[in-house]
Structure formats: structure tokens, C-alpha cells
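J.: What follows is a predicted structure for the sequence shown.
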Amino acid sequence: MDEHTRRTLDSLFSPRGIAVVGSMKEGKIAGQVIVQLVEGDFPGRIWAVNPKSEAPPKYPEIPARSSLSEIPDELDTAVICSPAATVASVLEDAGRRSVSSAVILTSGFGEIGHLEEERRLRQIAETRGIRLIGPNCAGIMSSGARLYASIEVRALPGSVAFLSQSGAVGGAVLAMAEERGIGFSKFVSFGNRTDLGEVELLDYFLEDPETEAAALYLESVQEGRPFIEAARRFAARKPLILIKAGRSEAGSRAAGSHTGSLAGSDEVFQVVVRETGAIRANDLEEMLDLCQGVSSLPPVKGRRLLLVTNSGGPGILTTDAAEKSGLQIVPPREQQQARLREFLPPHASVSNPVDLTVEGSAEDFRRSLELLLRSDAYDCAVAINVGTPFIDSQVLARGIAEAAESTGKPVAAVFMAGRIVEEGLKLFHEKNIPAFPTGERAVRVLAAMAARQEFLRRPTPTRSQKLRTLGSGPSPAPLQPPVLMSTGMDLLRHYGLPLPNYRFVPAGEKASDHIDHLSYPLAMKVVSPGLAHKSEVGGVALNIENPEELDHSFQRMAERLGAGSFAGVLIHEMIPQGLELILGLKHDPSFG
């Protein structure tokens, strides 16, 4: 990221002054944004801008002007909530005022087919040197700067940056996160992504000291290759959680109507996730679980899981989910089991799960976790408490928290359920111990974090990295359909893939004149545009032993297909019998 863009984004997330453009009447978006800024204790100057120079009724002391150019103070950012027809002129005004960034909440552009109007916004911004978020977005937040330029629930402070293509999803996640006590360092709803999108924002958050991880909700990827590189850069240093809508055919159509962009193939996106080292969430609940895990737990360095529970049923369910997620449930060593029996209740199970029974105390939880986690037998643990009214959940939580702190290993808590465990959950929040509603959800987080560490330890480059190193010299010219088999073979050879020796013989020539340096036996395959299955039309001849047989096969194929369909043949040496693998190519609208 260039220094100018970085400085612009610094001022976007920590502006000295901010102007909100739009109607300040009760219930209008612009007025609500100012309410959020004031009640979020924004330290900079706030201005209201609208034709009547009105301030919001709730805060009439906010200074108001009829245009951005009338504001005398330092002004870094404009939040535009005025009608779609006015946004272009407001941007022009922002340019004259030397505003460096604008957040456009207004909808009514590319998402409803008004692409030309959206392109005009981009042109004005480029001409005036303004960087844009939106349009059709829900705003931005920076908890460290006390900036809440949005109509959504104010984010709690945290260490995860949350980016959302959908404003509604962004707002829902913020509300869900607030209920669970999960905070965010930054929030960006980028909407139609006319200018700034996930690529530049990921690069910015990679260097942001307030951000330790990022979560990204996408409905489409606009710049596939740059996104892969940005995701790879980010995931190599900080956890990256991705959730993408439009996985089904119907969902893909719905995503296109929402933000006016193509969703692309989910199979391709899954490969991108795997090859960049990101973590994919299947739904919003799992995304928040992962946010809680990566922001609270130390790295999960292996898959060996310890379960300590005071109830058998939830322990069994968690064991099933753990194994399904790829975690390993191994029993303690005999010596460890003997030591557990010294202090646990008589009916306790000292296998894995370690079942303390309902008699299990805070000291039992602490000592069991410390004994086993301090050995090299386990990498992480889940502690499960099924609460009863006569047991103080806070006392149990303290024992688990002490074990997590003393061992330094990842410990996730599961306290079930309702008001009888509220005090215990409060203590976990204070101690930054992640607590999940069920053991199944806890182990999915631990498994994802373990997989991330395995990716980071991979000694060899990914397949996509290897492919970029193949070949030398200038790239071949772009392929134009129809792509003949001979052209495809030439392309594969250019990129260094091992191929049998081959020759292309065009129609009208003699096959035996083209086989210098080829050794019998040979294979001949017809080259014909639009022909998918060569063998069905007699377009394959194998184990050709001499020139006469070669020319005869060539002539026979030419006669069968006719002059209009026969482009020639590909002749190559026969190779030893082995695994036959058929590969196909697909053009994805996002990744190419």
C-alpha cells in the first residue's frame, strides 16, 4: 500500500473533523449518524450539512451549514446520506473543500442497475482525489478513535476488524456481537465497492496496530487475483475469517440483485480459502465464534484435545464433534490417570473426557486441567460445566480461568445454561476466556485454529505459487476461442508441464513428414474445433508402428470429419500405462 493511501485511510478512521450530509429531520439517516457520533463521544468536530442548515433536533448545538465548502474548520471525511440524485454534486463540493475521503450511505446506484451514475461517482472522486466507501453501505466505525459514523449498533472495543459488503449483515453481526460481549477494532460496510474494497482494506488492517485479526463478509469478489494476494499476505501474519454468501445457485442470483455484482463459483472460492490460509465460516454464528476464539486464545499448536466436564452427555456430544472436526481425543497416560484418582471424586472418569461428575469442584477443574495441559500430551482443552442452582458458577469459572492462565494453553469454556451460569460467564469475559454455548461450537473453533497453524507450518509453497514460477520469458498471447488441442499443448509446454514429445500436423499435409525426433509407437488424435469426444467419431488411433499406418490414419480421420471440421491431428509418443486424469478449465467471473 502506498503512503498516500495509508495516510488517507488513517484520516478516514481517525478524522480531525467530519461532516454529515443529509436531512436532519427525526428518523432520517443523516441525523441518526450525528446522534451516533455524539453519543459515541467522537473527539473531533462534527458538522451537519443540508440546504436548510439544520442541526438534528436531539443535538441542536451541532453547527450546521448549507454546503461543505462553507465549513471553516479542518475537515477530513464527509458522510453522505443525501438523495442519490444529489450525491455527485456533494462529491464535487467535497473536492473543492479538499476532503480526502467520503462514506456514501445513500443507495440507488449499481445495486439497482444504475451503473452509469455509479461510474460518475468514481470519476469525480478520482478527479478530486477523494477515496470512497460505498455507496449503498452502512458506514464505518473505529472503536479506538471513538468514531461511529454509522446507523448500526456501536461496536464494542476489540481487536478484530470486521468488513461487510452488506450493511444489513454488518448491523446484525454488530448487534449479535454486543449481546455476546465481542468487540471490534474497526467496522467497514463497503456496499457497492465503487472505490475502496476488501483488497486495500485488508492491506491497511494488516499494518493496523489495533487489529489482530479480520473477519470479512462477502457476496462477491471484484478483483479476484489481487484479493488472493491480499488475503495471503494478511493470513500469513494475522487470522483471516471469511464468510461468503451465494454458495447455492439461488443464493448467487440473490447476491447479484443485492449489490449488482456476480458471486462467482463457490468451489473456486473454497480453493482460494484453502490456498491463502484463511478460515472459512459457514454462517454468522460461526463467524462470531471464530472472532471470539482468535481474539482470546493463544495459538492452537496441535490437534490433541482434552475435555474436562461435570456431565457425561455434553462430554460425549463434544467428543463426537471433536473427532468429526479432526481433533484427536486420546486418554491420559496411566501415570496421569493415577494422579487424577488421588484427588477426584470416587465415581469420576479419568479417561478423556475427564468426567468430574456433578460433585466436581472448582479445585477439581483447576487441578485436572493443570495436570494434563502441563504435559506434552495435549495442545488445547474444553472445560464443560452443566450448571445446577446449588453450585456457584463463578467459583467454577475461576478455577478454569486459573488453569488457563497458569498453563498458557488454549482453554475454551462451555457453561450451560441460562441465568444459573451468568456470573460464571461474566468472570470469563473479565478474564478474556472464550465461552461458547455448546461444546460442539467450541471444538469447531479450536479445530479451525489448529488448521491455521498447520498451514503456517507448511514447508512447501502452495500450488498456485508453484505455477507462477513455471515457464520463462514473456507470457503467451491470450487464448481466443475456439482453443484447439494443439494450442493447449503449446501453452502447457510454455509453463513447464512435462508432456510427451508431440507434433501438430495441419490438414492437407502428410503426417509422416512431421515426425522427426518422435519414436514409435505413436498416438494420433484429431484436432477439430468444437469436438468434445474424439473417440466417438474415430478421431483417436493408438499404437501406430510405421509411416504407412500413420499416413493411413491421418487420411481416414480427414475423410470422416470433412474439410469444414478437420483442422489436423496431434501426434505424440505413446506413454506407459498409468492413471488417466482428465482436467477441465473454467472461467470464473471473480478469479478468471
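T.: It's in. Residues are numbered from 1 along each chain as shown.

J.: From now on I want contacts and neighbour counts done on CA atoms only, so please keep to that.
T.: Noted.

J.: Touching, Arg131 and Thr194? I think so.
T.: No: with contact defined as C-alpha atoms under 8 Å, Arg131 does not reach Thr194; the gap is 9.6 Å.

J.: and Ala48, what does it touch?
T.: Ala48 sits next to 19-22, 24, 34, 54-56, 62-65 when contact means C-alpha atoms under 8 Å, 6 or more residues apart in numbering.

J.: just the residues you listed now: which is nearest Leu373?
T.: Nearest to Leu373 among the contacts of Ala48 is Ile34, at 50.3 Å by C-alpha to C-alpha.

J.: That closest one - that's part of a strand, no?
T.: No: Ile34: not assigned to a strand; according to DSSP: H, G, I helix; E, B strand; the rest coil it is helix.

J.: Number of residues surrounding Thr388?
T.: 13 (other C-alpha atoms under 10 Å).

J.: before we move on, what about the one 4 residues further on?
T.: As a burial measure, the neighbour count of Asp392 was computed by other C-alpha under 10 Å and equals 16.

J.: count of residues packed around Arg556?
T.: Neighbourhood size, Arg556 [other C-alpha under 10 Å]: 12.

J.: And the contacts of stretch 11-23?
T.: Contact with stretch 11-23 is made by 29-31, 33-34, 44-50, 54, 68, 73-83, 100-101, 140-142, 145, 147, as judged by C-alpha under 8 Å, 6+ apart.

J.: Assign the residue nearest to Glu61 when sequence neighbours are not counted to one of the three secondary structure states.
T.: Using C-alpha to C-alpha, 6 or more residues apart in numbering and skipping residues adjacent in sequence, the residue nearest Glu61 is Ala55, 7.2 Å away. Here Ala55 is recorded as coil under three-state DSSP.

J.: ok, Ala55 - contacts?
T.: Met24, Gly31, Ala48, Glu61, Ile62, Pro63, Ala64.

J.: Correct me if wrong: Ser164 contacts Phe190.
T.: Yes: in this structure Ser164 lies within contact range of Phe190 using C-alpha under 8 Å: 6.4 Å.

J.: Among the contacts of stretch 11-23, which are located in helices?
T.: Mapping the contacts of stretch 11-23 onto helices (DSSP state H) picks out Ile29, Ala30, Gly31, Val33, Ile34.

J.: A further structure is provided below for comparison with the first:
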Amino acid sequence: MRPIRDILEAQSVVVIGASRDQEKPGAQLLKVLKDVGFAGRVAGVNPQGGNVFGVPLYPCVRDVPFEIDLAVLLIPPRFVPDALRDCAVKGVKGAVISAEGFAETGTQGATYQEDVRAILKSSGMRGFGPNTLGLVNTQTKLTTSYFANSQMLASGHIGFAAQSGIFVGALLRYLSSLTGLHLSKGIGLGNKVDVNESDALSFLADDEQTKIIGLYLEDVKDGGRFVKNLKKATARKPVLIIKSGRTQAGAKASATHTASMAVEDSVFDGIVRQAGAIRLHAIDEFVRTLKGFLNMPLPAGDRLAFVSYSGAQAIMSIDTTIEQGLQAARLADATQARIGRVIATSSKTKNPIDIFPDWLTHGYEKTITEVVKALLDDRGVDGIVFISFAEANPEVYQSLVNVVQADRRKPVFVSLLGDSLDKAACERLLDAGGLPCFDFPEQAVRVFARMRQYAKRIKGTE
């Protein structure tokens, strides 16, 4: 079976269903490939020939005068089998089938999908979908999404595969709009007529550009192969999984979405734990966890220290710490003495450290710098959560960024509360400096817990 790397690293793309109407998806995809800088050969297929955006259109894929690595089929389901047969004759390596209307819609659609499966199997061509926007490779600027843009093709380290259609494109556009959360590779699985989650895991585990893997799944095709490939992947890099269909109603909805067969949720949970992956239940959790893994070192232990202007938020955070199976760090006497240089009240030099009102005396930047440096040097502290408020002038946090950038021994997270516009400005500065910023400290604690879970997994202590 041909490896999917051959398709993800395609050097030639043909769009089947490329209209001469510049507003239609096929024409738009040809324009996108030019705009984002894809350097490979590109052509379109249209029965009437011609050209669009300066790209030649040929009546049939067999008429294209160069070898084709990847065909993107933007045509209705009833035309897909014949188009794939032409692709097989041409020797196309792989195909992305974008249309919906296959097995998820009923008997006729299921017949089309079985025809597609048979053609792919007999020809050796690899197929993505149907019901997917397909592929992204930010190294080569390959995309099969007609609403991609240059921002989405900015090079990053997140490898993402999803059993969905347009959701993949929407999520990737959102991630790429956030500082530091750019993609390495994106793989749309859709109905998984051929390429499935196990293929994607195997590829992303081996991909040097990918530092962390994300999966969105509704079911699993081959449980044994999935577990094997998931274990292989988690031994090399973190794997974050969102699986929907956790409830009976959700499972029923997934059957009409991508023709999925439900997997007992408790069984899936066990598989994920056994393999050492991290399961999440929502996109916001996924994004926050990405921030932690991509920007911070893995924690060496489970002891957290808190620096706060507010006793209330710190106490709630410690409750979450204990609930997550972590510990509130006990600070060394030497650490408390160092903190005492800028915090006059001795009780406030213990964990959680309360910097108010002392920062009014010593200055905010000096106070937070001294406190964080002391905690980074304390061997009894494995991570730091800095709880503060959103300043109108975000530059006050630059000194904190500088301290953390200079000392990467431990994960440090920031939580800011306050005016939404001020917070957005502060968060941009912190994120640009590689310092993850969250709305609430409990979120930071949960991210730390997931990172600790993975750290224990790769050391074989879980």
C-alpha cells in the first residue's frame, strides 16, 4: 500500500471540477494554490477546457500532460467513481474526495462509497474522504481547501487529523489566527473510505516538523492497529484526542455526519489511557493544552507554586491542584527569604505567594521578577502559575517574559483577569514571548496536570 507521505508531499495537483467561473470552489482552489506559494505543477479538469486564473483546464484528467501526485475531486458523488477510474488509468497517486452525499446519507450514497472503495483498492491509489476538505502541508504550501489563506499555511508544529469535513478548515483557520499555534500538516479523514486515523497517526509520528499531534474522531476503524500506532506516536510526541459521540444522542448524530459506528466510550477511554495519549472533551481545552505543550518544558514533578494578587483565586487554584492529583509546593526557607526581600509580610512569602500590596512599594516589575526567579531556583517547585490582572499597559509583563525566556527549566503559566481589551493586549505580548496565558488559573492547573501525565508516561512511571 502506497504511504500517504507520497500524497502529502505532492509536487503536482489537479483539480477535477475546476469551473471557469472564478467564484466557484474549483477555480478558487486553483487561485489559492497560486496565492499561498505552492511551487508544484497545477492544472484543472473541465469538460470544456480553457483556463482560469491563468491555470490550464483539460477536458479529462488523462489529458493532463504531466504525472499527477494528487487529484482533488470537487464534483457531485455520482460523478466521482468514473473520475477515479480515469485517475487510476492516469496513474494518480492519491485523491481527495471533497463532496458529501456518500454513506452518511443513505443507500445510494453508500453504493457510491463502495464503488470508490473498490476502485481505490484495485488501483493502489490512496483516498482521503469523502466528505472532507483534505490536506495541508505548510512546508510545501500544499492545500486542498478552497478557502485557505497564507496565514493558514504559515509553518508550525501541530499535526492535526480530523474525521470531519468543513470543521477541519474552520478549526485550522482559528488556530492559525492565534500566536504560535500554526500547523505542520493537516489531514481531513471524512468518511474514511481508505485513509483513516491509524494512517494519519503513523505519518504524523514520523514527521519531523510535527511536535504535537491532535486528533478529532467520531469512531475508530481498526482498534488493534489504532492502539499500536497510538502507542508508537505517544512514545515520540504528545497526542491530544477529542472524540465526540460520548452520549447516545451524540453517537446517533455522528452516524449521520460521517457514517460512523459508535465506539463504547468507556472502552475508548481505556484505549487512550493505555496508549498514553490525552483525551479532551472540548476545543477550548484542546487549544489551551496545545499552548502548554508547545511553549513549556514538561514538568519534572507535580508540585505547583502560585503567585497572586488575590488570595481568593489562589485558594480556588489550590483546590483544583489537589483535585487533579497534584500538590501545592512547600517552599524552601531560602526561597521564602529571597521572596521576603520584596514581600514584607512573612505569611505572604509562603505558597500561595501574595504580592499585594508590596508591589506598590517595590514596583510591579521588580516584585514579580524577584519572586519568579526565586521559585525557578527552588528544587521543591515543579511549575508556577502566575495569577494577575490585565494591565492597560501590557509592557509591565515584559520583565516576566524575559525571566522565563532566560530560564526554561520549569513550566510557567499566566492567568489574567480584567478588561477584555486590556487582557487581549497583554495576552498578545505574553503569547509572543512563549508564555501561555489563560483566562483563569484553574485552566493552567489542568494543562499542567496533562503535561505531567504525559511526562510520567514517557518515563514509564504511570
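T.: Ah, there it is. In this text the structure is predicted, and so the values were computed from the model without any measurement.

J.: which of the contacts of Ala55 of the first structure tops the neighbour count?
T.: With neighbours set by other C-alpha under 10 Å, the maximum within the contacts of Ala55 of the first structure is found at Ala48, which has 27 neighbours.

J.: After alignment, which residue of the second structure pairs with it?
T.: Ala48 of the first structure maps onto Gly44 in the second structure when the alignment is built from TM-score structural alignment.

J.: distance of its match from Ser415 of the second structure?
T.: Between Gly44 of the second structure and Ser415 of the second structure the distance is 50 Å, computed by C-alpha to C-alpha, to the nearest Å.

J.: what residue of the first structure takes the place of Thr138 of the second structure?
T.: Thr138 of the second structure maps onto Ser143 in the first structure, by TM-score structural alignment.

J.: can you give me the strands in the stretch 51-200 of the second structure?
T.: With DSSP state E, counting those that start in this stretch as the criterion, the stretch 51-200 of the second structure has strands at 55-58, 70-73, 94-97, 126-128, 135-137, 142-143, 158-162, 183-188.

J.: closest one to Ile355 of the second structure among these?
T.: strand 158-162 (36.4 Å).

J.: Can you tell me which helices and strands the closest one packs against?
T.: The contact analysis (3 or more C-alpha pairs under 8 Å, 6 or more residues apart in numbering; DSSP states H and E) places strand 158-162 of the second structure against strand 183-188, helix 197-206, strand 212-217.

J.: Try it again at 7 Å.
T.: With contacts defined as 3 or more C-alpha pairs under 7 Å, 6 or more residues apart in numbering; DSSP states H and E, the packing partners of strand 158-162 of the second structure are strand 183-188, strand 212-217.

J.: Could you identify which of those strands is most buried?
T.: Most buried of these, by mean neighbour count (mean count of other C-alpha atoms under 10 Å): strand 183-188, with a mean of 28.

J.: what's the angle between it and helix 197-206?
T.: With axes from the mean of the first three to the mean of the last three C-alpha atoms, to 10 degrees defining the directions, strand 183-188 of the second structure sits at 170 degrees from helix 197-206.

J.: what angle sits between strand 183-188 of the second structure and strand 158-162?
T.: 10 degrees.

J.: before we move on, back to that, out of the helices and strands packed on strand 158-162 of the second structure, which gets nearest to Ala259 of the second structure?
T.: Across these, Ala259 of the second structure has its closest neighbour in strand 212-217 (12.1 Å, C-alpha to C-alpha).

J.: so how much does the next helix or strand after that closest one differ from the first structure once superposed?
T.: Next along the chain after strand 212-217 of the second structure, taking DSSP states H and E as the criterion, comes helix 223-234. Superposing on the first structure and averaging over aligned pairs (mean C-alpha distance after the TM-score superposition for the first structure), helix 223-234 of the second structure comes out at 0.9 Å.

J.: just the angle between helix 223-234 of the second structure and strand 212-217, please?
T.: Going by the same axes, to 10 degrees, helix 223-234 of the second structure makes 160 degrees with strand 212-217.

J.: To Asn149 of the second structure, which of the helices and strands packed on strand 158-162 of the second structure lies closest?
T.: strand 183-188 (12.7 Å).

J.: which residues touch that closest one?
T.: With contacts defined as C-alpha atoms under 7 Å, 6 or more residues apart in numbering, strand 183-188 of the second structure is touched by 128, 132-138, 155-165, 168, 209-210.

J.: Report the buried members of these.
T.: Buried residues within the contacts of strand 183-188 of the second structure, counting neighbours by 16 or more other C-alpha atoms under 10 Å: 128, 132-138, 155-165, 168, 209-210.

J.: got a list of what the residue most central in space within the second structure touches?
T.: Geometric centre of the second structure, nearest residue: Gly214, 4.6 Å, by C-alpha atoms, centre = their mean. Applying C-alpha under 7 Å, 6+ apart to Gly214 of the second structure gives the contacts Gly159, Phe160, Ala161, Val239, Leu240, Ile241.

J.: Residue in the first structure paired with the first one?
T.: Right, the one you point to is Gly159 of the second structure. Aligned by TM-score structural alignment, Gly159 of the second structure pairs with Ala161 of the first structure.

J.: That match and Thr211 touch, don't they?
T.: Yes: using C-alpha atoms under 7 Å, Ala161 of the first structure makes contact with Thr211 at a distance of 6.0 Å.

J.: which is the next helix or strand following the strand or helix carrying Arg7 of the first structure?
T.: Per DSSP H and E: Arg7 of the first structure is located in helix 3-13. Downstream of helix 3-13 of the first structure, the first helix or strand assigned by DSSP H and E is strand 17-21.
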